[in-house]
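Asker: Sequence below, structure please.
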Amino acid sequence: MTDFFADISPIRFAPEAEDDLSFRHYDPDEVVVGKRLEDHLRFSVAWWHGFAWPGGDPFGGQTFDRPWFPDRAGGDTMAAAKLKADAAFEMFAILGQPFFCFHDADIRPEGDGFAGNTANLEEMVDYIGAKMEAGGPRLLWGTANLFSHRRYMAGAATNPDPDVFAFAAATVKTCIDATHRLGGANYVLWGGREGYETLLNTDLARERQQAGRFLCMAVEYARKIGFEGAILIEPKPQEPTKHQYDYDVATVYGFLKDFGLEGEVCVNVEQGHAILAGHSFEHELALAASLGIFGSIDMNRNDYQSGWDTDQFPNDVPEVARAYYEVLRAGGFTTGGTNFDAKLRRQSLDPVDLIAAHVGAMDVCARGLKAAARMLEDGALEAARAARYAGWDGSDLLDLDLAAIAERVEEQGLNPAPVSGRQERLENIVNRYV
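Answerer: Below you'll find the model as predicted:
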């Protein structure tokens, strides 16, 4: 036990409460289109931003003072990692969310090479597993941090040094093992430095083949050990590399098709990464669903005045509603969920800030999903969509060749007039709900 969250009671659903530590919109047992809200949203807390991040930014270092940080740990890094886990599960009990996520480096201290890392990870998996068995939340997904350590400065799977590739592959093996042992619903691969900084020293074809084989190895191993969860890739366009190979959903799909993995691997779509790619969150979700690779989401937001990944907590209900509309249209989550890949502002120093940030975000998501459910249930948008394409119903046009189509146009004297897209009216419909 710790006293980090001392005197903070479990968050309750209290719509009329005046404090900022009550849910006003998120009632986990509320039934929305036939399913409990908790089961729709499948909230998850990210271990890295909540407990490992020191509060720095590109222009300044640590601002947070956590008792498990190295400068406070007195040299016993394993004791610090267990203290961090204690605090994490205390926060989980306060929030009551059903899932959490982690990178291996978030939960275990750095060891002496691969053997030391593996031993530390296994010890922490035992420690966390006992807490889960005692009533803690489940694991939504695990992943390997293949980007922070200096060995990965030129990438992991795409590194020009085969020894780094081997170290990364072995690390992924241990992280899949850990995720499997903890009953994870998914395993995520995020290539934080899988890209290039300059083409002057980069062999694109070679690195693409390395990345493809690396992913195939991960899928093969996961299935070999009986891991039945989804394997997910998280797209990101840039930052820190000039160009990342997993740029967006469309790029990832092309990569999966190239290596025959489109039936094995799906995507974990993050709001902030969608914005960095020049898309909207709902675009990436809709595209993933249309391609059959939708899996899970990282919920956050970027500052639209900044050109980098700020990972702020969501607070824009209309944007969140449009995102969940696409999630619901895709059939909702199966193994996936809503992971808060979001961090406090570096001036938000107090432990209660971490609780309040998640409470507000969970309320925003609840409002957004309920609005999306009403939109889908009422059917106004879907009716407009169906009407727009009604002319294609029963058409054989796609079965013809160009000559036959030209002959038909000439015979029928076709001279089609444009039809209004009604965009403003459709946006007005959305505004009724949010």
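Asker: Going by C-alpha atoms from here, please, whenever you check contacts or count neighbours.
Answerer: Noted.
Asker: May I see the buried residues of the helix or strand where Gln209 lies?
Answerer: Element membership for Gln209 (DSSP states H and E) is helix 204-224. In terms of neighbour count (16 or more other C-alpha atoms under 10 Å), helix 204-224 has its buried residues at Glu207, Arg208, Gln210, Ala211, Gly212, Phe214, Leu215, Cys216, Ala218, Val219, Tyr221, Ala222.
Asker: I'd like those residues as TSV, with distance to Gln312 appended.
Answerer: Conversion of those to TSV gives the following (distance: C-alpha to C-alpha, whole Å):
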residue	distance to Gln312
Glu207	32
Arg208	32
Gln210	33
Ala211	30
Gly212	32
Phe214	31
Leu215	30
Cys216	33
Ala218	31
Val219	32
Tyr221	35
Ala222	32
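Asker: Name the nearest residue to Asp86, sequence neighbours excluded.
Answerer: Met1 (6.0 Å; C-alpha to C-alpha, 6 or more residues apart in numbering).
Asker: distance between stretch 98-109 and the chain's centre?
Answerer: 14 Å (C-alpha atoms, centre = their mean, to the nearest Å).
Asker: Residues contacting that stretch, please?
Answerer: Stretch 98-109 is contacted by residues 38, 42-48, 51-52, 77-78, 81, 84-85, 117, 120-121, 124, 137-145, 175, 339 when judged by C-alpha atoms under 8 Å, 6 or more residues apart in numbering.
Asker: ranges for the helices of the stretch 301-434 of the chain?
Answerer: 317-329, 351-378, 380-388, 402-412, 423-433 (DSSP state H, counting those that start in this stretch).
Asker: Could you pull up the residues touching the residue nearest to Asp86?
Answerer: Shown in contact with Met1 (C-alpha under 8 Å, 6+ apart): Asp86, Ala87, Glu90.
Asker: here's the other one to compare against:
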Amino acid sequence: MTASTSFFQTPAPIAYGGAEANSPLAFRWYDKDRIIAGKRLEDHLRFAVCYWHSFCWPGSDPFGGETFLRPWQHGSDLMAMARAKADVAFELFRLLDVPFFTFHDVDAAPEGATLKESVANLNAIGDLFEQKMASAKVRLLWGTANLFSHRRYMAGAATNPDPDVFTYAAGQVRAALEVTHRLGGANYVLWGGREGYETLLNTDIGRELDQLGRFVSLVVEHKHKIGFKGPILIEPKPKEPTKHQYDFDVATCYGFLKRYDLLNDVKLNIEQNHAILAGHSFQHEIALAQALGVFGSIDINRGDDLLGWDTDQFAMNTSELALVFHEIIKGGGLATGGLNFDAKIRRQSIDPDDLIHAHVGSMDACARAFLAAADMLDAGALTGPLAERYAGWDGEEGKAILAGQRSLAALADRAMAGLDPQPRSGRQEYLESVVNRYL
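Answerer: I've put the predicted structure just below:
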């Protein structure tokens, strides 16, 4: 591949073609300028292409090596390859006409022999990103530091038993956060892939949690020092690669943030794959994050219910996505967050344009699901029956109980006076059929 040749065969940006469009390279549902509830569909969905899976994953799995053979992954000049990778990335951003992208530090720029050299490489690629963004539509949704791949992090980064590893990780995060800030990033993510443990035989949980709490606090302090306005995002994940991870799910993360007084500055980036690994649904994790006030952003992908690891497939299940978007819209939308395609094409999808087809298909699936969710909300299809089910708590007695105006004895006396409540149907099958009408 040279500067005069294109990596992709698709010549022009993907356009909206309408529901009857037959071309696989046309959006059938994603009309970015369509106004829904006073806002453009593009501004509701806030799609982001992720740098690592799309341009760095070679197509390997635990039993086989790379299948993609990307030209920028083979050569001796690592910075030249990083620049070539950036060229292809911004070409894909243009073809998909996406508003955002995301990156890890070491996927954007190669690690050097020292942290100082690694930071210099990252700043140089940050300069390149800045130049490309000046003439492009795409903006940065978030950046993050890879604190899990290098062998120094095999026992964690912030939770490592060696304070020097903690210190090295702090240097890496400072650089990534400052580049994210310089590029106008809307958020910054802390992904703790190895913040956990394999066995309690060599682990002090209380000590490691305190270390992690201090590390996140340091990041928050530096965020304010440099004037970064976006939230810090933590991504819940229960296992893989670490057997017991400290950010297991939304509920666990909320307890952690509350204990270390981080709720004002830290929100959660939620992923369907991780919800499955934690034994939850994607909808559950988003609904709980909304209820606890910690919802931030989404990695939009899907896992395989039959496999016990992070398959990171492109999200195509409109039924599941419709319920997810129903929660998001009901909760007020994505704010500074977005839909980050933390997803990999399958290792047999070796044609360059398979990357385009994957994103187009998932963007359309998300748009179709979002429109269905918006229609359900407009009609009160689910919110109406929900309000009816809890109507008693909006009545005089229900409000008095929650306001602390009834003692246990007063409630018991009222029950003893002849109260005989009767159960009412939860109407699950009816509600499932209601959802299907909108799909």
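Asker: tm score of chain vs chain?
Answerer: Once superposed, the chains reach a TM-score of 0.98 (TM-score structural alignment, normalised by the length of the first structure), with 430 aligned residues with a C-alpha RMSD of 0.9 Å.
Asker: residues in contact with the residue most central in space within the first structure?
Answerer: Residue closest to the average C-alpha location in the first structure (C-alpha atoms, centre = their mean): Asp298, at 2.6 Å. Counting by C-alpha under 8 Å, 6+ apart, Asp298 of the first structure makes contact with Asn268, Val269, Glu270, Gln271, Thr338, Asn339, Phe340, Asp341.
Asker: same check, this time on Glu198 of the second structure
Answerer: Residues near Glu198 of the second structure by C-alpha under 8 Å, 6+ apart: Thr242, Lys243, His244.
Asker: What's Gly38 of the second structure aligned with over in the first structure?
Answerer: When the first structure is aligned by TM-score structural alignment, Gly38 of the second structure is paired with Gly34.
Asker: An error on my part: the question was meant for Asp162 of the second structure.
Answerer: Checking TM-score structural alignment: Asp162 of the second structure goes with Asp161.
Asker: number of nearby residues for its match?
Answerer: By other C-alpha atoms under 10 Å, 13 other residues sit near Asp161 of the first structure.
Asker: Relative to Arg374 of the first structure, how far out is it?
Answerer: According to C-alpha to C-alpha, to the nearest Å, Asp161 of the first structure and Arg374 of the first structure sit 53 Å apart.
Asker: got it, and Gly183 of the first structure?
Answerer: In terms of C-alpha to C-alpha, Gly183 of the first structure sits 34 Å off from Arg374 of the first structure.
Asker: Likewise for Leu426 of the first structure?
Answerer: Counting by C-alpha to C-alpha, the gap from Leu426 of the first structure to Arg374 of the first structure is 15 Å.
Asker: thinking again about what came up before, which single one of the contacts of Met1 of the first structure is nearest to Phe69 of the first structure?
Answerer: Among the contacts of Met1 of the first structure, Ala87 lies closest to Phe69 of the first structure (C-alpha to C-alpha), at 12.3 Å.
Asker: ok, and the closest non-adjacent residue to that closest one?
Answerer: In space, and not counting its chain neighbours, Ala87 of the first structure is closest to Thr2: 6.3 Å by C-alpha to C-alpha, 6+ apart.
Asker: Doesn't the one you found belong to a helix?
Answerer: No - assignment of Thr2 of the first structure by DSSP: H, G, I helix; E, B strand; the rest coil gives coil, placing it outside any helix.
Asker: Now do the contacts for it.
Answerer: Counting by C-alpha under 8 Å, 6+ apart, Thr2 of the first structure touches Leu83, Asp86, Ala87.
Asker: ok, the spatially closest residue to Leu321 of the second structure that is not a sequence neighbour to Gly192 of the second structure distance?
Answerer: Nearest residue to Leu321 of the second structure, sequence neighbours excluded (C-alpha to C-alpha, 6+ apart): Ala369, at 5.6 Å. Ala369 of the second structure is 30 Å from Gly192 of the second structure, where distance means C-alpha to C-alpha.
Asker: Same question for Ser349 of the second structure.
Answerer: Relative to Gly192 of the second structure, and taking C-alpha to C-alpha, Ser349 of the second structure is found at 29 Å.
Asker: Show me which of the two is the more surrounded one.
Answerer: Remark: of Ser349 of the second structure and Gly192, Gly192 carries more neighbours, 24 against 15, as counted by other C-alpha under 10 Å.
Asker: so that one is in which element?
Answerer: Using DSSP H and E, no helix or strand contains Gly192 of the second structure.
Asker: Please name the residues that touch it.
Answerer: Leu147, Phe148, Gly156, Ala157, Ile234, Glu235, Asp247.
Asker: just these now: which is nearest Asp364 of the second structure?
Answerer: Lowest distance from Asp364 of the second structure to these (C-alpha to C-alpha) belongs to Glu235, with 25.0 Å.
Asker: tell me the secondary structure for the residue nearest to that closest one when sequence neighbours are not counted?
Answerer: The shortest distance from Glu235 of the second structure to any non-neighbouring residue, by C-alpha to C-alpha, 6+ apart, is to Asn269 (4.7 Å). Look at Asn269 of the second structure: counting by three-state DSSP, its state is strand.
Asker: Asn269 of the second structure against Ile234, yeah?
Answerer: Yes - between Asn269 of the second structure and Ile234 there is a contact at 5.8 Å, judged by C-alpha atoms under 8 Å.
Asker: Show me the common contact partners of the two, please.
Answerer: Residues touching both Asn269 of the second structure and Ile234 (C-alpha under 8 Å, 6+ apart) are Val189.
Asker: residue boundaries of the strands in the second structure?
Answerer: With strands called from DSSP state E, the second structure shows them at 15-16, 26-27, 35-36, 39-40, 47-50, 100-104, 139-144, 187-190, 196-197, 232-234, 244-245, 266-271, 295-299, 339-341.
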